[in-house]
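**Student:** kindly return the folded structure for what I paste below:
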Amino acid sequence: MRVRQRPWLAVQPSVAEVLRDVHARNVDAEDVWVSAHVAPHSVHGTLRCKRSGESAILTASPSSAAWRAEATASPDVWDVCVAGDVELSTQVHVPRVQRTWVGAQAPTVLDLQVSASGTERWAIGGADGQLYAGEWHGGGSAPAVPSVECAGHVGDVTSVRFFPSGEVLLSTSLDMRARIFSAIDGSCPRTLEGHTRAIVGSAILGLGRRIATGSADHSVRVWDVGRGAAVQQWTRDEPVTALAAYGAAQATPEAPVGALLAGGARGVHAWDVRAAPQEAWACVLPAPGGVSALCAHETRVLVGSDRGLVALFDARAPAVPLEAWVRSEARITDVWADAHGVLVATSDGLPYAASGGVQELVGWDAAPTSAVRRDAHGHVLVAGPGAWAWYA
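**Tutor:** So this is what the prediction gives:
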């Protein structure tokens, strides 16, 4: 399987402020820097931000004739084309809202879920056990101001997932515990203990009567939430680094409902949780690097590695990935797959969306991004150290 080298584009992180200043007539025009990287080449130039009617748009700067940028529906989304030694055409998304996070100093995980009542909720976890939840109303005030504090963990929160109801949270931590929280009032009716090293990932099985946790102690455990006890356990020959679960609309021998996916240094192992503990299948990454992020959507499995690789597998035929690509060797910190496409968060501050082509999610100033999700309206939320950004 050939790993494709994908290009990437870096844009001046303050481009959103520049666009707003020009739109508000604070300045007549201003240049922003742009860098394009198509291995092994890179080129650097500028784009001019100026007013056009009632909007602020980016156009080619007189000093950078090789660059071309066109606003599409709004200044928040525009197309950049580069001509010359490096040929590149990509779409750039500027954050509609970008705010400092006043709760967790370094948000590391997040989740979004629509509740049975139709209310969408958010949850963000970070360092030293900080975990908050609240209602999500697009790019408005949330989640800049914490609404509900879910207190109890004493180590960094490593995963947070909503139960299907959208009103209950499952979280895991470096403190070796998993906790069940109410997203409404922050109460913690259940704490799950038994792992002997940090819990690094979690998964909700079915309606949530059972959940799963993966740990650096080499084990994956399935828990009965009502009893608060582990009912199944698998042991790997290496630490678990990521965990996910998937189910198919129709159960088949190739795609069993209720498969657990555990990432490690060499790839992904899957177990059918309906049967006695046994491995269903395994897949190996097509390039060096261990699994650092994992997500499943229907029968598709999306894997990110600590060496910058992203690979998409079909769980019904996992021997060879459907596609695999790399942009740099920066660690993949989070991946998300849904009907709209793929989202990727990276440690070099260059998160992106992939659906056919690549859409750059700019504004992070080389700061690592740690989590990415898409809301019920198709908008993207990215969390990073001390901040979050919402892309329309």
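**Student:** CA only for contacts and neighbour counts going forward, please
**Tutor:** Noted.
**Student:** residues near Gly155, how many?
**Tutor:** 18 (other C-alpha atoms under 10 Å).
**Student:** tell me the SS of it?
**Tutor:** coil (DSSP: H, G, I helix; E, B strand; the rest coil).
**Student:** show me where the stretch 51-200 of the chain has strands.
**Tutor:** Remark: strands assigned in the stretch 51-200 of the chain by DSSP state E, counting those that start in this stretch are 55-60, 67-74, 77-82, 88-93, 97-100, 109-114, 120-125, 131-135, 148-149, 157-162, 168-173, 177-182, 190-193, 199-205.
**Student:** the stretch 251-392 of the chain too?
**Tutor:** Going by DSSP E, counting those that start in this stretch, the stretch 251-392 of the chain shows strands at 259-263, 267-272, 279-284, 291-297, 300-305, 309-314, 323-326, 332-338, 341-346, 352-355, 357-361, 371-374, 380-384, 387-391.
**Student:** dump those to a markdown table, plus distance to Val160 and mean neighbour count.
**Tutor:** Shown next, in a markdown table, are these (distance: least, C-alpha to C-alpha, whole Å; neighbours: other C-alpha atoms under 10 Å):
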| stretch | distance to Val160 | mean neighbour count |
| --- | --- | --- |
| strand 259-263 | 16 | 27 |
| strand 267-272 | 21 | 21 |
| strand 279-284 | 25 | 18 |
| strand 291-297 | 13 | 25 |
| strand 300-305 | 18 | 26 |
| strand 309-314 | 22 | 23 |
| strand 323-326 | 27 | 19 |
| strand 332-338 | 13 | 24 |
| strand 341-346 | 16 | 23 |
| strand 352-355 | 22 | 18 |
| strand 357-361 | 23 | 20 |
| strand 371-374 | 11 | 26 |
| strand 380-384 | 13 | 25 |
| strand 387-391 | 16 | 23 |
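**Student:** how about this one, so we can line them up?
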Amino acid sequence: MSPLSTTVPLFSIQPTYLDVLADVQSGKIQKDSFYISCFVSDKSVHGTVDVYRSGSEVVLRGHGGFDVQVGNRKLTLTASCPELNVSNVLIKSPKSQISAHSTKRIETFDISPQGELYVVGGPNGEVSLSSIADGGAITRSLDGHLTYITKVLFFPSGQVVLSASGDMQIKLWSTADGSNPRTFLGHKRAVTDLAMIGRGRNFLSASKDGTVKLWECGSGSLIHSFTNPLGIPVEPTTMAVSKRHDGISAAPSSPLEFETDDKLVTIGYDNGDIAIYGLSTKNVLASIPTKSVDSEISNIDVVDDRIFVARGKNSEIWDLRSITVPLETINLPSPVVGIGASTANSFAFATQTGTPVVFENHKVSYYVAGFGDSTVIGVKNRSPSDGIYFAGKNGSIKQY
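**Tutor:** Below is the predicted model:
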């Protein structure tokens, strides 16, 4: 079977377009407009949409090559750009929004598995924990890092949080009282990513020092350091843990390991290399060297046996179910800044240019509006019932 290859267009739409529609609908103003753009490969079209009333109806009229209509469901639009062969795409607005009051800018975020809390990390070492139910009021500040936060991550229980920083430290926090019972030291440069294993008795950390380290939480012990199998000086940028789909299970190499016997870790590097290891055996199962310049691996996420990898400035998302070659490649006109998978056939991604995209069953399901260009820093796609969360650098977290 030949690999699938899909070229996905991107849209950019004025974040305040709903305000424009509401102002015209209420009669506050008679006519207004908002901007809209479409990008496909190296081509782009930029236009505007006039909004005015005709009787009791709000009418939209596109200019510059766009046809835009109010969708059948509330807070949605359908847009077409015939010049780029894009027709009838769905654009949704957020169901809810939270503002991170603790900092005007965030670098990373996570939502608890129970959907009750969220945690954000800022550019000056700030980590704050908040409740979703009260609109983002600060529950507590988690103070201790010295510089920018690179990753925050809830444990599956939702009762513990990990944070990583450019200060080379990894800190474990209690969500109950904000205490920091353990700090993990061992990296020699900034920590770039964290990944949980099973229920969290073990976790992994990636660093610009060239290593991915396996830790045991209870004792704080370092169990193993993974290095690039090609033996070249590169920096791991991102990683993810998944179950082995080959049915192989091997006993852990250390009594401090838990739930590693049937797991893989996929590691992406700043030069575009990808390495896949058996967690319990520490053996490299696949090493995929870069084949082009500007191919840094920016994000990896997994669900079931699918490994989604985003690479390159001319961005691609790979489905690496076969481990060594992609079974599907999604081609985008802008680098990916976040991926979140919820089921084997559904994942969301955000790019540097344009609105985030929800991709299902090998095609775009819908685009999400509400963000300006170059603001989205992450995606959490928890479940179809709970929705998808996108976070922007300006501290806004929106649920769709």
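**Student:** out of the strands of the stretch 251-392 of structure 1, nearest to Leu112 of structure 1?
**Tutor:** strand 371-374 (7.1 Å; C-alpha to C-alpha).
**Student:** now that closest one: which residue numbers in structure 2?
**Tutor:** Alignment of strand 371-374 of structure 1 against structure 2: residues 378-381, by TM-score structural alignment.
**Student:** Cys81 of structure 1 is nearest to which of the strands of the stretch 251-392 of structure 1?
**Tutor:** strand 357-361 (12.7 Å).
**Student:** after superposition, how close is the closest one to structure 2?
**Tutor:** By mean C-alpha distance after the TM-score superposition for structure 1, the fitted strand 357-361 of structure 1 averages 2.5 Å away from its aligned residues in structure 2.
**Student:** next, the angle strand 77-82 makes with that strand.
**Tutor:** Strand 357-361 of structure 1 runs at 110 degrees relative to strand 77-82, counting by axes from the mean of the first three to the mean of the last three C-alpha atoms, to 10 degrees.
**Student:** what's strand 357-361 of structure 1 in contact with?
**Tutor:** Here strand 357-361 of structure 1 makes contact (C-alpha atoms under 8 Å, 6 or more residues apart in numbering) with 8-9, 90-95, 350-353, 391.
**Student:** give me the angle between that strand and strand 380-384.
**Tutor:** Using the same axes, to 10 degrees, strand 357-361 of structure 1 lies at 50 degrees relative to strand 380-384.
**Student:** what do we get in structure 2 for Ala151 of structure 1?
**Tutor:** Aligned partner of Ala151 of structure 1 by TM-score structural alignment: Asp143.
**Student:** buried sites along stretch 232-251 of structure 2?
**Tutor:** Buried residues in stretch 232-251 of structure 2, counted by 16 or more other C-alpha atoms under 10 Å: Val234, Glu235, Pro236, Thr237, Thr238, Met239, Ala240, Val241, Ser242, Lys243, Arg244.
**Student:** for Trp101 of structure 1, see how far away the alignment partner in structure 1 of the second one is.
**Tutor:** Okay, so that is Glu235 of structure 2. By TM-score structural alignment, Glu235 of structure 2 lines up with Pro239 in structure 1. Separation of Pro239 of structure 1 from Trp101 of structure 1 (C-alpha to C-alpha, to the nearest Å): 32 Å.
**Student:** report the contact partners of Leu192 of structure 1.
**Tutor:** Arg177, Ala178, Arg179, Gly228, Ala229.
**Student:** list just the nearest of those to Glu167 of structure 1.
**Tutor:** Of all the contacts of Leu192 of structure 1, Arg179 has the smallest distance to Glu167 of structure 1: 14.1 Å, by C-alpha to C-alpha.
**Student:** who's in contact with that closest one?
**Tutor:** His153, Leu170, Ser171, Thr172, Cys188, Arg190, Thr191, Leu192.
**Student:** will you turn the strands of the stretch 251-392 of structure 1 into CSV that also has distance to Asp85 of structure 1?
**Tutor:** Formatted as CSV, those follow (distance: least, C-alpha to C-alpha, whole Å):
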stretch, distance to Asp85 of structure 1
strand 259-263, 39
strand 267-272, 37
strand 279-284, 35
strand 291-297, 34
strand 300-305, 30
strand 309-314, 25
strand 323-326, 21
strand 332-338, 28
strand 341-346, 27
strand 352-355, 24
strand 357-361, 20
strand 371-374, 33
strand 380-384, 32
strand 387-391, 31
